[in-house]
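J.: mind folding the following:
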Amino acid sequence: MTSLASPPGGLPPQSQLLSGRARFTESYAVIPRGVQSDIVTSFLPGWEGMRMWVLARPLSGFAETFFQAAVELEAGGGSDRPEQDPGAEGVVFVTRGALSLSVEGTAHALPEGGYAFLPAGCRWTVRSERGATFQWVRRRFEAVEGLDAPEAFVAHEGDEAPIAMPGTDGGWTTRRFVDPGDLRHDMHVNIVSLAPGAVIPFLETHVMEHGLYVLEGKAVYALNRDWVEVEAGDFMWLRAFCPQACYAGGPGPFRYLLYKDVNRMPGFLPA
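T.: Here you go, the predicted structure:
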């Protein structure tokens, strides 16, 4: 497997130009890998040997439904109580190294490409013997009367068959970790892949909010009124109804981890 992108850390040299690709607008944001440096990291109580780059958080004019971060663990780093909000569900996806994950007392090994869904209220711990980096997506779970809460599960991207979009001859595929028909889930975190030259050939405009972390490759993305270049390690936030399309330029595949909110009636703003 090709190595997946993780934040580079470090600091740019004093000779570097100030111009860059970072953008923050009313309908989308682009946080390039180059700005994920040592001076923009965050730390949390209850963790050892960790730092994280917060990529999205619930905020007026920004992400409304989710939190996302790239978390880096030193050798031996981790937490015995990583999630302190009992109402928050989460997904962990490993981009470098390996994690030792315990979910309700059951141990799991998560190598690069490993995936875990952690429902609200579940007990889990995480450690890394030699160091690791992972994407951590969190959302406040929306329970629905008559629907059971979803269970925790662990998977690996290599075990999930890519599903081709109709009429694309496999050029545009999605690896789904949750059955779209399972209405217990109120978020999906999938992996989308586009082969060199493949496109999303229309401006998608829909109610789902998106977080996209580019795992591999590069592409040109249409976001609202703009075309932006993105590459491995970049993060994009797309507001609900932000027009979006994509052209994968190659030379290798373009792949990203995709968050979206699903299967719930949109709520009303406070009166």
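J.: use CA for all of it now, contacts and neighbours both
T.: Will do.
J.: what's in contact with stretch 185-196?
T.: Contact with stretch 185-196 is made by 91, 139, 141-142, 149-150, 171-178, 248-264, as judged by C-alpha atoms under 8 Å, 6 or more residues apart in numbering.
J.: please state the offset of the strand ranked longest in the chain from the chain centre?
T.: The residue-count maximum for a strand in the chain (DSSP state E) belongs to strand 67-79. Averaged C-alpha coordinates place strand 67-79 at 14 Å from its chain's average position (C-alpha atoms, centre = their mean, to the nearest Å).
J.: in it, which residues are buried?
T.: 67-75, 77-79 (16 or more other C-alpha atoms under 10 Å).
J.: show me what contacts the nearest residue to residue 187 once chain neighbours are set aside?
T.: Computed as C-alpha to C-alpha, 6 or more residues apart in numbering, the closest residue to residue 187 that is not its neighbour in sequence is residue 261, at 4.4 Å. The contact partners of residue 261, by C-alpha under 8 Å, 6+ apart, come to 65, 186-188, 208-210.
J.: cutoff 10 Å now
T.: The contact partners of residue 261, taken as C-alpha atoms under 10 Å, 6 or more residues apart in numbering, are 65-66, 139, 185-189, 207-211, 240.
J.: show the buried residues in these.
T.: Buried among these by 16+ other C-alpha under 10 Å: 65-66, 139, 185-189, 208-211, 240.
J.: any idea which of those is closest to residue 47?
T.: residue 139 (20.0 Å; C-alpha to C-alpha).
J.: which strands and helices sit next to the helix or strand hosting that closest one?
T.: Element membership of residue 139, judged by DSSP states H and E, is strand 132-140. In terms of contacts (3 or more C-alpha pairs under 10 Å, 6 or more residues apart in numbering; DSSP states H and E), strand 132-140 is packed against strand 47-56, strand 67-79, strand 88-97, strand 99-103, strand 114-118, strand 187-194, strand 254-261.
J.: to compare with the earlier structure, here is another sequence to fold:
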Amino acid sequence: MTSYATPAGGLPPQTQLTTDRAVFTEAYAVLPRGTMTDIVTSLLPFWDNTRLWVIARPLTGFSETFSQYIVEVSPGGGSDRPELNPAAEGVLFVVEGELRLTLDGNAHALTAGSYVFVPPAAQWTLHNDSDATATFHWIRKRYEVVEGIDAPPAFVTHDSEVVGGEMPGTDGAWTTQRFADPTDIRHDMHVNIVNFEPGGAIPFPETHVMEHGLYVLEGKAVYLLNRDWVEVQAGDFMWLRAFCPQACYAGGPGRFRYLLYKDVNRHALLNLP
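T.: The predicted model follows:
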């Protein structure tokens, strides 16, 4: 059965050492799962019985294109006005519990593994009618409008319904579940799940224009971030700036999986007079 990492919350005891794997550099950042405690949560307008960990936001020297939240909705919680910016698109990925979504008038029952694309200006609500906490990732980006190209429509699917595409020459050791058609130019961001079997690897330092947000859903690995090899595990988050070299080795004994954001299909923005 598939399982997904969620923040433990709480607060460590006074006896715990403060030395950890957390690091923030000019090329990447690592937020280990232990940094996501109760005292670093945030609240949002028009959300009831809900708290969240903001793990990426547009900031000089950090994320430039997106924000990412881990949202924890208690029983009875949710929102009738979840998104206040009509220019924002979003992806919701549920990692725990059950949620009731209405999206452009259509009702959807979401469970762990549910994936939702929310286009800009969509009308939606989200509520937890169950008696257990529900947790989801919410990735937001300002949609880059192109004259003559419509914004992509909303869709709802599930992790179990999207087959992983095998990366060439890997014999299935490295696969990617692509939730949006990679040839659909209407999309200006992709949020996929990348999977490695034990011992699977990215065998070269990828260096490219896409910015990444990377949340480890399952397993562990050693990840190359710029010049540093860093151990990561389920519940950790990584941010990689554009052109930051990256590679990895999956450490086993189980699969290594992560939720991956990247910006795609648009010209580089230019600072013109």
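J.: trace the residue nearest to residue 187 of structure 1 over to structure 2, please.
T.: In structure 2, the residue matched to residue 261 of structure 1 (TM-score structural alignment) is residue 263.
J.: and the closest residue to residue 141 of structure 2 other than its chain neighbours, how far from residue 179 of structure 2?
T.: In this structure, residue 141 of structure 2 finds its nearest non-sequential neighbour in residue 66, 4.7 Å apart by C-alpha to C-alpha, 6+ apart. Per C-alpha to C-alpha, to the nearest Å, residue 66 of structure 2 is found 18 Å from residue 179 of structure 2.
J.: element containing residue 175 of structure 2?
T.: With DSSP H and E as the test, residue 175 of structure 2 turns up in strand 174-177.
J.: do residue 129 of structure 1 as well
T.: Per DSSP H and E, there is no helix or strand for residue 129 of structure 1.
J.: that one reaches residue 78, doesn't it?
T.: Yes: with contacts counted by C-alpha atoms under 10 Å, residue 129 of structure 1 reaches residue 78, the gap being 9.2 Å.
J.: need the residues touching each of these two.
T.: Joint contacts of residue 129 of structure 1 and residue 78 (C-alpha under 10 Å, 6+ apart) are 99-100.
J.: onto which residues of structure 2 does the strand holding residue 139 of structure 1 map?
T.: Counting by TM-score structural alignment, strand 132-140 of structure 1 corresponds to 134-142 in structure 2.
J.: any idea what residue 225 of structure 1 aligns with in structure 2?
T.: In structure 2, residue 225 of structure 1 lands on residue 227 (TM-score structural alignment).
J.: circling back to that earlier point, can I get the buried residues of strand 67-79 of structure 1 in TSV with distance to residue 164 of structure 1?
T.: Formatted as TSV, these follow (distance: C-alpha to C-alpha, whole Å):
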residue	distance to residue 164 of structure 1
67	28
68	27
69	28
70	28
71	31
72	32
73	35
74	37
75	38
77	38
78	37
79	38
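J.: farthest pair within these?
T.: For these, and using C-alpha to C-alpha, no pair is farther apart than 67 and 75, which are 25.0 Å apart.
J.: re the thing from before, in a markdown table: the helices and strands packed on strand 132-140 of structure 1, plus distance to residue 201 of structure 1.
T.: Below are these laid out as a markdown table (distance: least, C-alpha to C-alpha, whole Å):
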| stretch | distance to residue 201 of structure 1 |
| --- | --- |
| strand 47-56 | 27 |
| strand 67-79 | 27 |
| strand 88-97 | 28 |
| strand 99-103 | 37 |
| strand 114-118 | 29 |
| strand 187-194 | 12 |
| strand 254-261 | 15 |
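J.: of all these, which lies closest to residue 219 of structure 1?
T.: strand 254-261 (6.7 Å).
J.: the closest one: average distance to aligned residues in structure 2?
T.: For strand 254-261 of structure 1, the mean distance to aligned residues of structure 2 following superposition is 0.2 Å (mean C-alpha distance after the TM-score superposition for structure 1).
J.: chain center to that strand: distance?
T.: That offset, for strand 254-261 of structure 1, works out to 6 Å (C-alpha atoms, centre = their mean).
J.: ok, back up a step: how close does the residue nearest to residue 141 of structure 2 get to residue 26 of structure 2?
T.: 17 Å.
J.: likewise residue 204 of structure 2?
T.: Taken as C-alpha to C-alpha, the span from residue 204 of structure 2 to residue 26 of structure 2 is 21 Å.
J.: what lines up with residue 247 of structure 2 in structure 1?
T.: Using TM-score structural alignment, residue 247 of structure 2 pairs with residue 245 in structure 1.
J.: now that match: which helix or strand?
T.: strand 244-248.
J.: now what about that strand, what contacts it?
T.: Contact with strand 244-248 of structure 1 is made by 28, 171-172, 193-206, 217-230, 238, 254-255, as judged by C-alpha under 10 Å, 6+ apart.
J.: pull out the buried residues from the residues you listed.
T.: By 16+ other C-alpha under 10 Å, the contacts of strand 244-248 of structure 1 give 28, 171-172, 193-200, 204, 217-224, 229-230, 238, 254-255 as buried.
J.: and for the nearest residue to residue 85 of structure 2 once chain neighbours are set aside, the neighbour number?
T.: With C-alpha to C-alpha, 6+ apart as the criterion, residue 85 of structure 2 has its nearest non-adjacent residue at 7.8 Å, and that residue is residue 121. Neighbour count for residue 121 of structure 2, taken as other C-alpha atoms under 10 Å: 14.
J.: now do the contacts for residue 121 of structure 2.
T.: 83-89, 104.
J.: is it part of a helix or strand, or is it coil?
T.: What DSSP: H, G, I helix; E, B strand; the rest coil gives for residue 121 of structure 2 is coil.
J.: aligned to it, what sits in structure 1?
T.: Aligned partner of residue 121 of structure 2 by TM-score structural alignment: residue 121.
J.: tell me the counterpart of residue 214 of structure 1 in structure 2.
T.: By TM-score structural alignment, residue 214 of structure 1 lines up with residue 216.
J.: neighbours of residue 266 of structure 1, how many?
T.: Neighbours of residue 266 of structure 1 using other C-alpha under 10 Å come to 10.
J.: please tell me how far it sits from residue 186 of structure 1.
T.: Counting by C-alpha to C-alpha, the gap from residue 266 of structure 1 to residue 186 of structure 1 is 11 Å.
J.: try residue 170 of structure 1
T.: From residue 170 of structure 1 to residue 186 of structure 1 the distance is 27 Å (C-alpha to C-alpha).
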